[in-house]
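Peer 1: Below: sequence and its predicted model.
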Amino acid sequence: MNLVLWIAAGALATVALLGGVTKTFVPKKKLAAMHGGGWTAGVSVAFVRTLGILELFAAVGLILPAALGIVPVLVPVTAACWVVLMVGAALTHRRRGENALVLLNLAYLALAAFVAWGRF
């Protein structure tokens, strides 16, 4: 079970890292033109960058606390926060009619809920 939780946390951390780097460093105009990035056209640059930074923190929080044995309770807390983030992402994509992305968000949500449950 521990190995499965590590794999799930690693997969989520990878998703968070890629999303965080993209939202933090890719210009908003370019992001809005990307598949699934159309939602960024209706929000501020600061909001997109803030989400990106939060995703970078999530990538770190899903792995490092448990790997280093320093405040490992941060892993399930981070996973629970990721659940909340994915609810928001799913609602945003649903409102835009992007059903495939809603399903992807729900898959990430389920994975995060599993990590939160398993690590709590």
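Peer 2: That came in fine, so what should we check first? Quick caveat, the model's predicted, so the values are computed rather than measured.
Peer 1: When you work out contacts or count neighbours from here on, use the C-alpha atoms and nothing else.
Peer 2: OK.
Peer 1: Just confirm Ala112 contacts Leu85, I think it does.
Peer 2: No - counting by Cα atoms under 8 Å, Ala112 does not reach Leu85; the two are 10.2 Å apart.
Peer 1: who has more neighbours, those two?
Peer 2: Ala112 (28 against 17; other Cα atoms under 10 Å).
Peer 1: check contacts around the more buried one.
Peer 2: Residues near Ala112 by Cα atoms under 8 Å, 6 or more residues apart in numbering: Ala8, Ala9, Leu12, Ala79, Ala80, Trp82, Val83.
Peer 1: Structure two is appended below for comparative analysis:
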Amino acid sequence: MDLLLWVVQILLGVGFVLSGIGKFVSFGAAMQERQAYREDFTGAQLKAVGALEVLGGFGVVLPWATGIAPILTPLAAAGLGLLMIGAALVHRRRKEPFTVNLVLLAMAVIVVAGRF
């Protein structure tokens, strides 16, 4: 079970850090079309979400790995889960697929349940 939790934590951590960094970067027109949700948000809002994703990505791995305040790991996972609920609602409103958001939410729930 511990190995499964580590795999899920690392996948969540890497995925959210990369996704968060991506929200700070301006992409070309082709990428803008794939991320049409960007037009619903201001640049500051996207950067705030990106910062939360980066912090959550590190928070879901580092506290448990270092043993320093390990309670932060399930709390970070819970925060990422809340972000995914919000993201799924945005995609649903835009009539876009949101399966990835639900998978990431399920992974976050696994971490929360396993680490609390």
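Peer 2: Thanks, I have the structure now. None of these values were measured; they are calculated from a predicted model.
Peer 1: And the TM-score between them?
Peer 2: The TM-score (TM-score structural alignment, normalised by the length of the second structure) is 0.93; 116 aligned residues with a Cα RMSD of 1.6 Å.
Peer 1: follow-up on the earlier one: closest to Thr22 of the first structure among the contacts of Ala112 of the first structure?
Peer 2: Set against Thr22 of the first structure, the nearest of these by Cα to Cα is Leu12 (15.3 Å).
Peer 1: Mind telling me what element that closest one is part of?
Peer 2: helix 2-25 (DSSP states H and E).
Peer 1: ok, now Gln45 of the second structure?
Peer 2: Using DSSP H and E, Gln45 of the second structure maps to helix 43-59.
Peer 1: related to what we said a few turns ago, how about the helix or strand just after the helix holding Leu12 of the first structure, which residues are buried there?
Peer 2: Using DSSP H and E, the helix or strand that directly follows helix 2-25 of the first structure along the chain is helix 28-33. Within helix 28-33 of the first structure, the residues that count as buried by 16 or more other Cα atoms under 10 Å are Lys28, Leu31, Ala32.
Peer 1: Please report how far the spatially most central residue of the first structure lies from Leu85 of the first structure.
Peer 2: Taking Cα atoms, centre = their mean, the centroid of the first structure lies closest to Ala16, which sits 4.3 Å from it. Using Cα to Cα, to the nearest Å, we find Ala16 of the first structure at a distance of 11 Å from Leu85 of the first structure.
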